[in-house]
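Enquirer: My questions concern the predicted model and sequence given below.
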Amino acid sequence: MAEEKATSEWRKETLAVHAGGMKEAIFGEVSPPIFQTSTFGFTSAEEGAARFAGEQSGYIYTRMNNPTVNALEDAVAVLENGTWAVAAATGMAAISTVLLSLLSQGEGVAAGDCLYGPTRVVIQRELPRFGIRSFFVDTSNPELLEEILGTRPKLVFLETPANPTMKITDVAAAARLAHAVGALLIVDNTFATPYCQRPLELGADLVVHSLTKALNGHSDVLGGMIVGRDDGLEKKIKKFVTLTGATMDPHQGWLIWRGMRTLALRLERAQANALNLAEFLQNHPKVAWVSYPGLPNHPQYRIARRQMEGFGFMLSFGVKSGLEGGRILMNHLKLITVAVSLGGVESLIQHPASMTHASLPRQEREQVGLTDDLVRLSVGCEAIEDLRADLNQALNRIA
């Protein structure tokens, strides 16, 4: 459960620093300790039996619960304004847990048509093996979403902003439509983070995160999280994580919690840099288009302003000369690193069509707006002048 001391009166900047670290200390420590243990001892056989029977609280085995991991869960739950959170080993472990713990044979999931590549592969290719139907739709279009909900799916799964097109879905509208047909709404909030957007407050039933990205912020650890408010969902999800062993390691959890303490500082800098670069790129002669929710010409700019407290650190843009232009750009960058992942203090750039989304057939990619000229940029905390200069010199190499 999220900590009672973390009240809604505290601002998000304060919560990022203190959430998860406010329980009674053992030795007065400011930073929670790492409980690097696989198992926990009992004072008696009776105590062990009582814990296994659920008659007494306490720790048994780290696959089930661990104090360090629980502290991280409390922190993320507080930031998302949820009442509980369940950690997982990776972002994909969190996503797979939600899908497999809540869906049964004969049921269906309606998902955003443009998702993180492995997420779409799991929904499109793996779930049908268990008799679970999958449907894909542009969730940024409420009319199309309402139409697909006529299939009566049990879950609606979406990203906003979407990876990598940066489309924005109206979460409140999606929640109303999903609930009208008895479906649960799950939102992947990795791109926005709870610093910029809290889907549970907008009506979503569950939020998932790849903690590997901005919440950790240092490109050095993997992790995932599921956050919600319904206790019944928590029991199903926690049981699945425990039984399948998708558990987070305590050292992993501590590193992510430590990274979260600087979330506000990192996000403020990265967001300012992202908006600056978006404005710079849309006026560059070698750039065909830019997609960033903070630009007034973004198709869902008004929705983004209404449901987000910041526009995030991610942007996509199209390079003239298409795939070849993108190759030239990335091969001549000196500061920005060519790599997948996102949300770290360093800026990362990649080409989705040949990297993160290469497993999708070209026709499917193009149908959802993932064109060959699309380049995805995760903007970091470097000096904006250096980032602009690096992009400019590399773009100018394009004929």
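Expert: Everything's here; your move. Numbering: from 1, shown residues only.
Enquirer: drop to CA atoms for contacts and neighbour counts, all remaining ones
Expert: Will do.
Enquirer: Find the nearest non-adjacent residue to Thr39, please.
Expert: Closest residue to Thr39 apart from its sequence neighbours, by CA to CA, 6 or more residues apart in numbering: Tyr61 at 4.3 Å.
Enquirer: Now do the contacts for that neighbour.
Expert: Residues near Tyr61 by CA atoms under 8 Å, 6 or more residues apart in numbering: Ser38, Thr39, Phe40.
Enquirer: what sits against the second one?
Expert: What that stands for is Thr39. Thr39 makes contacts with Ile60, Tyr61, Thr62, as judged by CA under 8 Å, 6+ apart.
Enquirer: In TSV, list the contacts of Tyr61 along with secondary structure and distance to Trp10.
Expert: Formatted as TSV, those follow (DSSP: H, G, I helix; E, B strand; the rest coil; distance: CA to CA, whole Å):
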residue	secondary structure	distance to Trp10
Ser38	coil	35
Thr39	strand	35
Phe40	coil	35
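Enquirer: can these go into TSV with extra columns for distance to Leu348?
Expert: Conversion of these to TSV gives the following (distance: CA to CA, whole Å):
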residue	distance to Leu348
Ser38	35
Thr39	39
Phe40	41
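Enquirer: I'd like to know which of those is nearest to Cys114.
Expert: Nearest to Cys114 among the contacts of Tyr61, counting by CA to CA, is Ser38 at 38.8 Å.
Enquirer: can you tell me how far that closest one sits from Arg258?
Expert: 21 Å (CA to CA, to the nearest Å).
Enquirer: Could you do Asp170 as well?
Expert: As defined by CA to CA, Asp170 lies at a distance of 32 Å from Arg258.
Enquirer: then this one, side by side with the first:
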Amino acid sequence: MDTPNLSPETLALHTGIHRSEANEMSEGMYLTQGYAYESAEQARDAFAGAIDIYMYSRYANPTVTAFEERLAAIEGAERCFATSTGMSAVFVALGSILGSGDRLVAAKALFGSTLQTFTNFFEKWGIQIDYVDGNDADAWETALATPAKVVFIESPTNPMQDVLDIPFIAEKAHAAGAMLIVDNVFATPLGQKPLELGADAVVYSATKHIDGQGRVLGGAILGSDEYVYGPVRQMVRNMGATISPFNAWVLLKGLETLGVRVRAQAAAALDLASWMEQHPKIDSLRYPLLPSHPHYERAVKQMTLGGRS
């Protein structure tokens, strides 16, 4: 499907569709753990990697493929690989390319479970982790004057809503030989495009806005074909952080209404933040798309939802 001039809302309805012989309107839910082979030779070739067909739903599933293709189209990424949760996406995005002796540079302001993963697992496995004040340009300059394997940030941060300078950090990361991975869950794929700003990969907890109604867990990793269909796919397929077909189907349907929901949420959030900012009982308020936020100009430049022209 040729997609360059289609809106995210159109992509959310018309990509990732693989209709069966029944020609159904709503995407099929393939609740199966395995798939039949036409011959012993086909099975042999599939397991040898000579052909790419569905073999086992821990490896790939048609419903999951539909979700991955749709989210990749909205994000503008070459590939997407879905995972069981947002934290499994963070873990795999980093763990699939980091090894003992590698250096990870991360912003200090990160989701609590991400920090726990770094401390309790990555450090124990011999990965060097250096933390940086995400909004200190000099700190990034110093940290990335030394080679690194990966730089990891989230923007806006959870919960303080700091907005990091993604293009600047991407430039410094690449100069240090590092890959920049951005947790974009707060902004959503409609509110910010890290890949267009210089990032190499994006991770999501699809549990949040992509589902949007508190029903299922899921995650996603997006980036280049080489990265996603290389180390990411290899790790998920073998260690088993696979999303279920049912959850993928729910998230697939969630993408269809993502634009309507997050635009309304962003507008309501701005109205509420504007009202709260004037309330006599509130001393301080941080909302990136209010002029009072310290990173307001950066937020307006990098993000595409929730601001006033």
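Expert: Perfect, I can see it now. Nothing here was measured: the structure is a model prediction, and the numbers come from that model.
Enquirer: still contacting in structure 2, which of the contacts of Thr39 of structure 1?
Expert: Mapping the contacts of Thr39 of structure 1 onto structure 2 (both residues aligned by TM-score structural alignment, their matches' CA atoms under 8 Å) leaves Ile60, Tyr61, Thr62 still in contact.
Enquirer: and whatever residue of structure 2 lines up with the last one, how many residues sit next to it?
Expert: Under the alignment defined by TM-score structural alignment, Thr62 of structure 1 is paired with Ser57 of structure 2. In terms of burial, Ser57 of structure 2 registers 21 neighbours under the definition other CA atoms under 10 Å.
Enquirer: Could you do Ser57 of structure 1 as well?
Expert: Ser57 of structure 1: 11 surrounding residues under other CA under 10 Å.
Enquirer: what residues are up against it?
Expert: By CA under 8 Å, 6+ apart, Ser57 of structure 1 lies in contact with Arg51.
Enquirer: Let me see the ranges of the strands in structure 1.
Expert: 84-88, 108-112, 133-137, 155-159, 184-188, 206-210, 224-228, 287-291, 314-319, 337-338, 348-350, 374-378 (DSSP state E).
Enquirer: closest to Ile123 of structure 1 out of these?
Expert: So among the strands of structure 1, strand 133-137 is nearest, using CA to CA, at 6.3 Å.
Enquirer: Which residue numbers in structure 2 does that closest one align to?
Expert: Aligned using TM-score structural alignment, strand 133-137 of structure 1 spans residues 128-132 in structure 2.
Enquirer: so what's the aligned residue in structure 1 for Thr242 of structure 2 up against?
Expert: Structural alignment (TM-score structural alignment) places Thr242 of structure 2 against Thr247 in structure 1. By CA under 8 Å, 6+ apart, Thr247 of structure 1 lies in contact with Arg63, Met64, Ala87, Ala88, Ala89, Val241.
Enquirer: Quickly name whichever of the residues you listed is closest to Asn70 of structure 1.
Expert: Nearest to Asn70 of structure 1 among these, counting by CA to CA, is Ala87 at 8.1 Å.
Enquirer: which residues touch that closest one?
Expert: Going by CA under 8 Å, 6+ apart, the list of residues near Ala87 of structure 1 reads Val69, Leu72, Glu73, Ala94, Gly223, Gly224, Met225, Ile226, Thr247, Met248.
Enquirer: from those, which is closest to Arg198 of structure 1?
Expert: Closest to Arg198 of structure 1 out of the contacts of Ala87 of structure 1 is Ile226 (13.0 Å), distances taken as CA to CA.
Enquirer: What about that closest one, how many residues nearby?
Expert: Counted with other CA under 10 Å, residues neighbouring Ile226 of structure 1 total 30.
Enquirer: corresponding residue for it in structure 2?
Expert: Mapped onto structure 2 by TM-score structural alignment, Ile226 of structure 1 lines up with Ile221.
Enquirer: pretty sure its match is touching Ala89, no?
Expert: Yes - in this structure, Ile221 of structure 2 is within contact of Ala89 by CA atoms under 8 Å, at 5.9 Å.
Enquirer: what sits in contact with each of these two?
Expert: Ala82, Thr83, Val203, Tyr204.
Enquirer: What does the last one correspond to in structure 1?
Expert: Read that as Tyr204 of structure 2. Counting by TM-score structural alignment, Tyr204 of structure 2 corresponds to His209 in structure 1.
Enquirer: returning to what we had before: how about the match of Ile226 of structure 1, what does it touch?
Expert: Contacts for Ile221 of structure 2 (CA under 8 Å, 6+ apart) come out as Cys80, Phe81, Ala82, Thr83, Ala89, Val90, Ala93, Ala201, Val202, Val203, Tyr204, Val228.
Enquirer: go again using 6 Å as the cut-off
Expert: Contacts for Ile221 of structure 2 (CA atoms under 6 Å, 6 or more residues apart in numbering) come out as Cys80, Phe81, Ala89, Val202, Val203.
Enquirer: and what of Met260 of structure 1?
Expert: Leu215, Asn216.
Enquirer: Quick check: the gap between it and Ala71 of structure 1.
Expert: 12 Å.
Enquirer: likewise Gln350 of structure 1?
Expert: Using CA to CA, we find Gln350 of structure 1 at a distance of 34 Å from Ala71 of structure 1.
Enquirer: ok, now Phe240 of structure 1?
Expert: Here the criterion is CA to CA. By it, Phe240 of structure 1 lies 20 Å from Ala71 of structure 1.
Enquirer: between the two, which one's more packed in?
Expert: Counted by other CA under 10 Å, Phe240 of structure 1 and Ala71 do not tie: Ala71 has more neighbours, with 25 against 18.
Enquirer: Noted, bye for now.
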